[in-house]
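Asks: how would this look folded up:
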Amino acid sequence: MPYPTPDDIAKAAPLIAPHIRATPILSVPPEALGLPVPITLKLEHTQVTGSFKVRGAFFNMLTRTVPAAGVVAASGGNHGAAVAHAATKLGHKSRIYVPRAIAKEEKLRRMRAFGGEVVLTDGSVAECMAEYAAYAEDSGALSVHPYDSVPTLTGQGSVAREIEAQTGGIDTIFVSTGGGGLIGGVASYFRDRVKIVSVETEATNTLERSLREGPDIDVSASGVAAGSLGGPRLGIDSFEAIRAHVDKAILVDDAATYAAAQRLWDGTRLVGEPGSAVALAALTSGAYTPAPDERICVLLCGGNAEPDWFTHP
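Replies: Next comes the predicted model:
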């Protein structure tokens, strides 16, 4: 099977546990967010580097040989921060390639603060990925792919296992999708035991378009969530898990994303980055109507953004 099993993920969890946070959940009553049902928020944006990505970064480096050249990654920010942090903590060098067109200063600061060497690239996200891959081949550095590898999916899937243990069980989970590493890991763990809903913006519709057209696409991401969810295509292993186990693909617009972030702040005093707000926007925009007794979890995937980003659309 091209993607991890639930047992693979269960075995990975204790290996990475000393290096990450077991992030909390928050039960939110209907009136707080103006929804018809209560929901559970998984506060993964409070992870040690501000996003779920640190799970996969550590699992890659703890289970693969890291050469003297260190590690290399491509990222809009969250994956780069995670790789830089994990590499520094484990005593390795790291180089992160970032597309200049979607680079956000807050995320660049995070990557550098965690010890990564940041290389800004011109052109598209796909061209950035090509530059990073070429450096990995030329230098011998360990490539830590943001979404297209089984170790990455295995590490990211640990968040689903954590949610299940914390909640005692859910019916539906809402996950923002970029390259598919997070939702691929979640799908690999939950399989068909939980309804898995992907949420993207109309301008970052990698998964929704892949399900319609097949995986051989090149999405030019734009809009408010491009820095979080701007994958040009889904990973091969991610796509297999998604095609097998993701139940629904929802698109929201940028206005709904800003509104969801504002409602999250007003109702809970939590701030996430645009990628986190996208998942919530499926509910706050009315794109998804839950059943009266549906046990819903929204995964707030990251928090690496200026804290007032949603106040000036």
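Asks: Every contact and neighbour count from this point should use C-alpha atoms.
Replies: Fine.
Asks: Do a quick rundown of the strands in the stretch 201-313 of the chain.
Replies: Applying DSSP state E, counting those that start in this stretch to the stretch 201-313 of the chain gives strands spanning 248-252, 296-299.
Asks: Another sequence for comparison is provided below:
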Amino acid sequence: MSDWDTDLLGDGITYDDIKAATERAAGHIRPVTVAPVAPGTFRTASGEPYEVWFALEYMQYTGSFKARGAQNFIQAHREAGTLPDAGVTIASGGNAGLACAWAAQQQGVRATVFLPSVAPAVKVAKLREFGADVRLVGAEYAEALEACEEFAASSGALAAHAYDHPLIAAGAGTLLEEVHARIPGLDTVVVSVGGGGLFAGVATAARHHGIRTVAVEPENSRSLNAAIEAGRPVDVPVDSVAVDSLGARRATALALHAVRENDVHSVLVPDAEIVRARQALWDRRRVAVEHAAATALAALTAPDPAYRPGAGERIAVVLCGANTDPGDLVRPAAGS
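Replies: Purely as a prediction, here's the structure:
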């Protein structure tokens, strides 16, 4: 992290950071589409309806919200004159690397992406389509990260991060700005949490607009929930069907700061409900999303919901990523 980045971190991100990111993102990212769920579909335990909208962020460039933070990161460094000739570099197992490579290509910047050697060939191919220099190192993410850090130190390339950076989190917060503008009277936003970049940005923007944030994690990958209990970021074991996107062992200080500053409910959902919510999105709406995206919805759809809305509450559920293999969603027709 550069000295400029360190100065940016402070105690967390502010609404001004998100407004600046919104201005940078204009014309560079795909504005989110929101879709209302049919009235009466969702009801409280006493049978009273509440209103649910889906924020279809899985339709974003590169298939996830990560494109927002990557654009903000690169553009902010360009504005500050801190973007080196060596370009940017990142270690990633998936969405963050794709977003970084895409944003770099959009801005005419070199990107070097480090992946573990077991990375899916389809992701490697897509990264190369974005013009990235792809380097496969080691069998685990940690080894790719170490190689990325060594490359940044030796080449002078600017090191990006998947989620633990104020510019990345502020870029993610632009999503809530758009959702707020499209859903008048929004009461609550429900968002899944991994390391906390999306959550920190969304919760910061939500607080400015008087909107509650519900942070949803798998029961066995609960880095933010554990940090709230401990009062500080702590390491947790990760074991979930959504671990490819929600597998951070430690929540960021940015995310914990957002919890302390904002109206936030932290809830946990079991893997079985994540799988069920993801399948229901496909069966009923032909929407194919990652398990991470379905995690947010599972907070409302479980038989014993992790979050219980009030009557008439207006809720936006963020469906945040589409980089998934849909093969396990397609069920054979009866009699086939």
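Asks: sorry, back to before: deepest-packed of the strands of the stretch 201-313 of structure 1, please.
Replies: Burial among the strands of the stretch 201-313 of structure 1, expressed as mean neighbours by mean count of other Cα atoms under 10 Å, is greatest for strand 296-299, which shows a mean of 25.
Asks: Between the strands of the stretch 201-313 of structure 1, which one is closest to residue 160 of structure 1.
Replies: Across the strands of the stretch 201-313 of structure 1, residue 160 of structure 1 has its closest neighbour in strand 296-299 (9.4 Å, Cα to Cα).
Asks: what's the burial count for the corresponding residue of structure 2 for residue 93 of structure 1?
Replies: Alignment of residue 93 of structure 1 against structure 2 is given by TM-score structural alignment, with residue 110 as its counterpart. Here the neighbour count serves as a burial measure; for residue 110 of structure 2 (other Cα atoms under 10 Å) it reads 18.
Asks: coming back round to it: with respect to residue 163 of structure 1, which of the strands of the stretch 201-313 of structure 1 lies nearest?
Replies: Relative to residue 163 of structure 1, the nearest member of the strands of the stretch 201-313 of structure 1 by Cα to Cα is strand 296-299, separated by 8.5 Å.
Asks: didn't residue 249 of structure 1 look like it was pressed against residue 202?
Replies: No. Judged on Cα atoms under 8 Å, residue 249 of structure 1 makes no contact with residue 202 at a distance of 11.2 Å.
Asks: returning to what we had before: so the closest residue to the match of residue 93 of structure 1 other than its chain neighbours versus residue 227 of structure 2, what's the distance?
Replies: Counting by Cα to Cα, 6 or more residues apart in numbering, residue 110 of structure 2 lies nearest to residue 87, which is 4.5 Å off, once chain neighbours are set aside. Distance of residue 87 of structure 2 to residue 227 of structure 2, given as Cα to Cα, to the nearest Å: 34 Å.
Asks: got it, and residue 299 of structure 2?
Replies: Here the criterion is Cα to Cα. By it, residue 299 of structure 2 lies 20 Å from residue 227 of structure 2.
Asks: The two: who's more crowded?
Replies: It is residue 299, of residue 299 of structure 2 and residue 227, that has more neighbours when counted by other Cα under 10 Å, with 30 against 21.
Asks: Translate the more buried one into the numbering of structure 1.
Replies: Looks like residue 299 of structure 2 aligns to residue 282 there (TM-score structural alignment).
Asks: Hmm, that match is touching residue 297, no?
Replies: No. Under the criterion of Cα under 8 Å, residue 282 of structure 1 lies out of contact with residue 297, with a separation of 11.9 Å.
Asks: shared neighbours of those two, anything?
Replies: Residues touching both residue 282 of structure 1 and residue 297 comprise residue 174, with contact defined as Cα atoms under 8 Å, 6 or more residues apart in numbering.
Asks: And the strands in the stretch 101-250 of structure 2, which stretches?
Replies: 111-115, 133-136, 158-159, 188-192, 212-218.
Asks: mean deviation (superposed) between the top helix by length along structure 1 and structure 2, please.
Replies: The helix of greatest length in structure 1, counted in residues with DSSP state H as the criterion, is given as helix 150-167. Between helix 150-167 of structure 1 and the aligned residues of structure 2, the post-superposition mean distance stands at 0.8 Å (mean Cα distance after the TM-score superposition for structure 1).
Asks: Now do that helix: distance to the chain's middle.
Replies: Centre-to-centre, helix 150-167 of structure 1 and its host chain are 12 Å apart (Cα atoms, centre = their mean, to the nearest Å).
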